[in-house]
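A.B. asks: return a 3D structure for these sequence lines:
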Amino acid sequence: MTAPNRLAPGDAAPAFDLPTDTGDKVSLAGLRGRKVILYAYPAAMTPGCTKQACDFRDSLASLQAAGYEVVGISPDKPAKLAKFREHDAITFPLVSDEDKTVLTAYGAYGEKQLYGKTVTGVIRSTFVIDEQGRIEKALYNVKATGHVAKLRKDLGLD
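C.D. replies: Next up, the predicted model:
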């Protein structure tokens, strides 16, 4: 497998229609007209992913006040996402991309470095999508800790 294609500002955000932890579906088309922060994380209920999800949870009110919807995406099954939501009181949708089609389309699945080894997996990434469904920001290889604070600053919210 080669390095994934990367999205850039101005690109059309790849469409998605994925199941959530609650059994509902979330689609990019259904979010049209709103700004969206879609963040990709490797696995629910792991230390880094939990820290990142809790940071988004704790910033959700101010992000929503600024017009942003937050959606987390991982290859976890909906049942695992439901446990994650319940355990950590996650208050935004978590979508399941079990076959990694959407993650791949966003360039958030592919070869990456992990502890000095090349592995294939989810590349921790965040995408800011405008009201028309275009990529405003595509951030790859983000850190789990401190990322939300940096994103807030980059969006002019702090």
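A.B. asks: hey, let's count contacts and neighbours off CA atoms from now on
C.D. replies: Fine.
A.B. asks: strands of the protein, start to end?
C.D. replies: Assigned strands in the chain, in chain order: 17-19, 25-27, 35-40, 68-74, 94-96, 109-114, 117-122, 125-129, 135-140 (criterion: DSSP state E).
A.B. asks: which of these sits closest to Ser59?
C.D. replies: Distance to Ser59, taken as C-alpha to C-alpha, is lowest for strand 68-74 among the strands of the chain, at 9.9 Å.
A.B. asks: I'd like the structure of this one too, to check against the first:
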Amino acid sequence: MTEPLKTAPDFTLPSTHGADVTLSGLRPAPVVLFFYPRDNTSGCTKESIAFSELLPEFEAAGAQVFGISKDSLTSHDKFIAKQNLTVPLLSDEHGTTCEDFGVWAEKKMYGKTFMGIVRSTFLIDGDGNIARHWPKVKVDGHAAEVLEALKTL
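C.D. replies: Model (predicted):
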């Protein structure tokens, strides 16, 4: 078992909102990163819609929220348009950030084993430390739970 991360690994990734996003450049704002397996799948769609619906409340609390998957920006743009998402999505096509955060792991589905993104969320404080980590997220009510945790920072 690996040690849990204490400091969020820095990264720079392309964003659907234009310019690249560098995690350390967002300080001192708290940041929510939700890693999800794929655009336009049912759980990922529900999760992205939930974070989009609560985005004004996250912003009112001073936080920035980003969804991250290995999908391309083109795929993300289609996902945003189809689902009317407001939360910016970051593309980690090479998977480096997913690996750095420990969310790229072996998964099992229908008796098959494969590598993929384990749905996970990180709440990062204004100093770049991981204040809270939700591994193996269950989508229902999750965005609201993250918002409540943000308010305790």
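A.B. asks: just the TM-score for the two chains, thanks.
C.D. replies: Superposed pair, TM-score by TM-score structural alignment, normalised by the length of structure 2: 0.90. Supporting alignment: 152 aligned residues with a C-alpha RMSD of 1.9 Å.
A.B. asks: can you add distance to Glu86 of structure 1 and give the strands of structure 1 back as CSV?
C.D. replies: Formatted as CSV, these follow (distance: least, C-alpha to C-alpha, whole Å):
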stretch, distance to Glu86 of structure 1
strand 17-19, 17
strand 25-27, 18
strand 35-40, 19
strand 68-74, 15
strand 94-96, 12
strand 109-114, 26
strand 117-122, 23
strand 125-129, 23
strand 135-140, 28
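A.B. asks: okay, these in TSV with distance to Gly48 of structure 1 and mean neighbour count next?
C.D. replies: Shown next, in TSV, are those (distance: least, C-alpha to C-alpha, whole Å; neighbours: other C-alpha atoms under 10 Å):
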stretch	distance to Gly48 of structure 1	mean neighbour count
strand 17-19	23	18
strand 25-27	24	16
strand 35-40	12	24
strand 68-74	13	22
strand 94-96	16	28
strand 109-114	14	17
strand 117-122	13	15
strand 125-129	13	25
strand 135-140	15	19
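A.B. asks: give me every residue that touches the residue nearest to the spatial centre of structure 1.
C.D. replies: With distances taken as C-alpha atoms, centre = their mean, Tyr39 lies nearest the centre of structure 1, 1.4 Å away. For Tyr39 of structure 1, the contact set (C-alpha atoms under 8 Å, 6 or more residues apart in numbering) comprises 70-73, 124-127.
A.B. asks: counterpart of it in structure 2?
C.D. replies: In structure 2, Tyr39 of structure 1 lines up with Phe34, judged by TM-score structural alignment.
A.B. asks: measure the nearest residue in space to that match that is not next to it in sequence to Glu3 of structure 2 for me?
C.D. replies: Excluding the flanking residues, the one nearest Phe34 of structure 2 by C-alpha to C-alpha, 6 or more residues apart in numbering is Thr121, at 4.2 Å. Note on Thr121 of structure 2: its distance to Glu3 of structure 2, by C-alpha to C-alpha, to the nearest Å, is 17 Å.
A.B. asks: do Ala81 of structure 2 as well
C.D. replies: 38 Å.
A.B. asks: next: Arg132 of structure 2.
C.D. replies: For Arg132 of structure 2, the distance to Glu3 of structure 2 equals 14 Å [C-alpha to C-alpha].
A.B. asks: ok, Ser69 of structure 2 next?
C.D. replies: 23 Å.
A.B. asks: so what does Thr50 of structure 1 match up with in structure 2?
C.D. replies: Correspondence of Thr50 of structure 1 to structure 2, assessed by TM-score structural alignment: Thr45.
A.B. asks: so its match sits against Gln83, correct?
C.D. replies: Yes: counting by C-alpha atoms under 8 Å, Gln83 is a contact partner of Thr45 of structure 2 at 7.5 Å.
A.B. asks: report the contact partners of Leu18 of structure 1.
C.D. replies: Applying C-alpha under 8 Å, 6+ apart to Leu18 of structure 1 gives the contacts 25-27, 95-97.
A.B. asks: what comes up buried for the lengthiest helix in structure 1?
C.D. replies: Among the elements of structure 1 assigned as helix by DSSP state H, the one spanning the most residues is helix 47-65. Buried residues in helix 47-65 of structure 1, defined by neighbour count with 16 or more other C-alpha atoms under 10 Å: 48-57, 60, 63.
A.B. asks: once aligned to structure 2, how far is that helix on average?
C.D. replies: Comparison of helix 47-65 of structure 1 with structure 2 after fitting gives an average deviation of 0.6 Å (mean C-alpha distance after the TM-score superposition for structure 1).
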